[in-house]
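**Q** Below is the structure, and that's it, no one-letter string:
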């Protein structure tokens, strides 16, 4: 079947019924948290219009189309990837004490930390079940692919937590963390559709390479928004990453650039106690003066170019290649 534009809305319409059916299998407490987290209900369980970019399901659908398959065959894989993404966000918000997710209270602030953690665990198990119950060799391989991506994601989160207690994090380490935490699941989304429909292995590998580079561009854009994004657009407080002293890519680039501004930034971030609003604005200015913003913007462009080269070498329909490229450009230049 052919998707109507825009592709993210089309993918959401295709995948959401599969997601809702899967969530309906959970125990009532976990299902309630999941429905809230996905944006289907409010805190009292009342239905609401769902949002979200449906980025990962869209990439899975494009992956199946790249292999020339009917996209209906990949919908369980698309739903499974989104379930793992939801698991990671639920746990991430708890670990980082982030009170806001998608312009409204994060699930843990509504239902409690324990319920959010349990719901995340349930979604992770549900993702594997959704793949394995399809009963084909393609879906068994897809389950392995998603398992590997999930383990990589968890390794990245562990590194992210470790960095909070270190003042010697390098750019290479920060890029490795981002490759694990963010790029691994995007690479999986870009390739798992091919795997699930038993498409060519070289095509899956090429799309995974594209997803890795696009995923790094995504994280660089996200880190830039974490400092310079507008709260009314991002749904997060102004200068949110600096407020938590997060070792994001622009910050680490600034701290390791051997500049006077970088040294002053290190001194500021090392101060005990919460940073004042004036401190936060000074920190953002120092990150920029030390070259962190320019480096992150240039690195994002470099990763986008690398992603495009991966697609150029892949054997896939021209319209699908164009849609992959459009999504890569979107995620690297988005404002939220």
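**A** Structure received. Since this is a predicted model, take the numbers as computed values, not measurements.
**Q** drop to CA atoms for contacts and neighbour counts, all remaining ones
**A** Fine.
**Q** ok, now which ones touch residue 154?
**A** 180-181 (C-alpha atoms under 8 Å, 6 or more residues apart in numbering).
**Q** what about it, distance to residue 148?
**A** As judged by C-alpha to C-alpha, to the nearest Å, residue 154 and residue 148 stand 10 Å apart.
**Q** Equivalent analysis for residue 115, please.
**A** Between residue 115 and residue 148 the computed distance is 26 Å (C-alpha to C-alpha).
**Q** repeat for residue 305
**A** Counting by C-alpha to C-alpha - residue 305 and residue 148 are separated by 26 Å.
**Q** Next: residue 318.
**A** Distance of residue 318 to residue 148, given as C-alpha to C-alpha: 29 Å.
**Q** Look at those two and report which has more neighbours.
**A** The residue with more neighbours, out of residue 318 and residue 148, is residue 148; 14 against 11, by other C-alpha atoms under 10 Å.
**Q** So the more buried one, which state does it fall into?
**A** Counting by DSSP: H, G, I helix; E, B strand; the rest coil, the backbone at residue 148 sits in helix.
**Q** Just give me the neighbour total for the nearest residue to residue 216 once chain neighbours are set aside.
**A** Nearest residue to residue 216, sequence neighbours excluded (C-alpha to C-alpha, 6 or more residues apart in numbering): residue 183, at 5.6 Å. Around residue 183 there are 30 other residues, counting by other C-alpha under 10 Å.
**Q** Next one for the comparison:
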């Protein structure tokens, strides 16, 4: 199988966008209560528990970069997207704080998750504070009503997707109540794609784009989100823990209904897979059988399909060419990461 490869320019594009947004993001976090501000700073990798400054690597800044590129794609100055970029980054971090609690994930980016470092209650509070701050950030811009509507729609979808993801865990691997790949795609679009689409659309909206343009960019982000989640699923089973920061086979031990699992279960070659999935100590055998039954290939093929759809949307929508090139570079990088 041929892996997708990241173009070398993508990290520079992300770094340039996040450098533009970082001062405003820090300024927003500083407006919080000192305790929630410290937890937020910890989650961004800016400090240790207790507030001692650090340079721990944070996330890639994907959503804030998409907001900046959305504004540039609409022909506007990148700085017009800063409130959108701050808002989507705050919402993304809020969702991670709560997701780690719901999933019982003790680590995030090779450090204790906020709920492990500060406690469950404080982590919930910090997430709530970030959510409120995101809404406040958008409400104060001239296009505030439109911006808040876009964000609230994405948040509604995000919650729906997270609810489905949690419910999937309790459903059987086989039979009429099994999770289908179609249900999975809908969940991934809502849980991951909605905020990526919102980032692109919000940046464009603050840059003065019309409804057709913002809708097209929203669809680009949603397809990217599905592809992004599919790649996450592959890395969750076969990824290198030293690269991903997650234990090998963690998704299998947690019983997650990821796309490679769902696709493999449709193959006659995977008759023994349900028993392996119900035995957490046999994750290596399960991973090997999922791959042999075509689950890994199916997930990457599906990711490429959504990537191609996103590319087509970008090239067919009247947008500023340099920004489209940067968006295409970031898209390919995110779908090809670490495979």
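**A** Yes, it's here. Note that the structure is a prediction, hence the values are computed from the model and not measured.
**Q** After superposition, what's the TM-score here?
**A** The TM-score (TM-score structural alignment, normalised by the length of the first structure) is 0.93; 324 aligned residues with a C-alpha RMSD of 1.4 Å.
**Q** one step back: what's the residue nearest to residue 216 of the first structure aligned with over in the second structure?
**A** Residue 183 of the first structure maps onto residue 193 in the second structure when the alignment is built from TM-score structural alignment.
**Q** report the longest helix in the second structure, please.
**A** helix 211-238 (DSSP state H).
**Q** Now do the very next helix or strand once past it: which range of the first structure does it align onto?
**A** Using DSSP states H and E, the helix or strand that follows helix 211-238 of the second structure towards the C-terminus is helix 241-244. Mapped onto the first structure using TM-score structural alignment, helix 241-244 of the second structure spans residues 231-234.
**Q** For the matching stretch, buried residues please.
**A** Neighbour-count burial for stretch 231-234 of the first structure, counted by 16 or more other C-alpha atoms under 10 Å, picks out 231, 234.
**Q** gap between it and the chain center?
**A** Centroid separation for stretch 231-234 of the first structure versus its chain: 18 Å, with C-alpha atoms, centre = their mean, to the nearest Å.
**Q** Kindly report the same for stretch 34-46 of the first structure.
**A** Computed by C-alpha atoms, centre = their mean, the separation of stretch 34-46 of the first structure from the middle of its chain amounts to 21 Å.
**Q** That one spans what distance, first to last residue?
**A** End residues of stretch 34-46 of the first structure are separated by 13 Å (C-alpha to C-alpha).
**Q** That one aligns to what range in the second structure?
**A** Stretch 34-46 of the first structure corresponds to residues 40-52 in the second structure, going by TM-score structural alignment.
**Q** buried residues in that stretch?
**A** Residues 40-48 are the ones in stretch 40-52 of the second structure that count as buried (16+ other C-alpha under 10 Å).
**Q** Kindly report the same for stretch 265-276 of the second structure.
**A** Judged by neighbour count (16+ other C-alpha under 10 Å), stretch 265-276 of the second structure contains these buried residues: 265-266, 270, 273, 276.
**Q** for the residues you listed, which one is nearest residue 112 of the second structure?
**A** Nearest to residue 112 of the second structure among those: residue 276, at 29.6 Å, using C-alpha to C-alpha.
**Q** Aligned to the closest one, what sits in the first structure?
**A** That one, residue 276 of the second structure, aligns with residue 268 by TM-score structural alignment.
**Q** Could you do residue 64 of the second structure as well?
**A** In the first structure, residue 64 of the second structure lines up with residue 57, judged by TM-score structural alignment.
**Q** Would you double-check that that match falls in a helix?
**A** Yes: counting by three-state DSSP, one finds residue 57 of the first structure located in a helix.
**Q** Tell me the spatial nearest neighbour of it, not counting adjacent residues.
**A** Leaving aside its sequence neighbours, residue 57 of the first structure sits nearest to residue 78 (C-alpha to C-alpha, 6+ apart; 4.6 Å).
**Q** What about the residue mapped onto the one you found from the second structure, how many residues nearby?
**A** In the second structure, residue 78 of the first structure lines up with residue 85, judged by TM-score structural alignment. Around residue 85 of the second structure there are 35 other residues, counting by other C-alpha under 10 Å.
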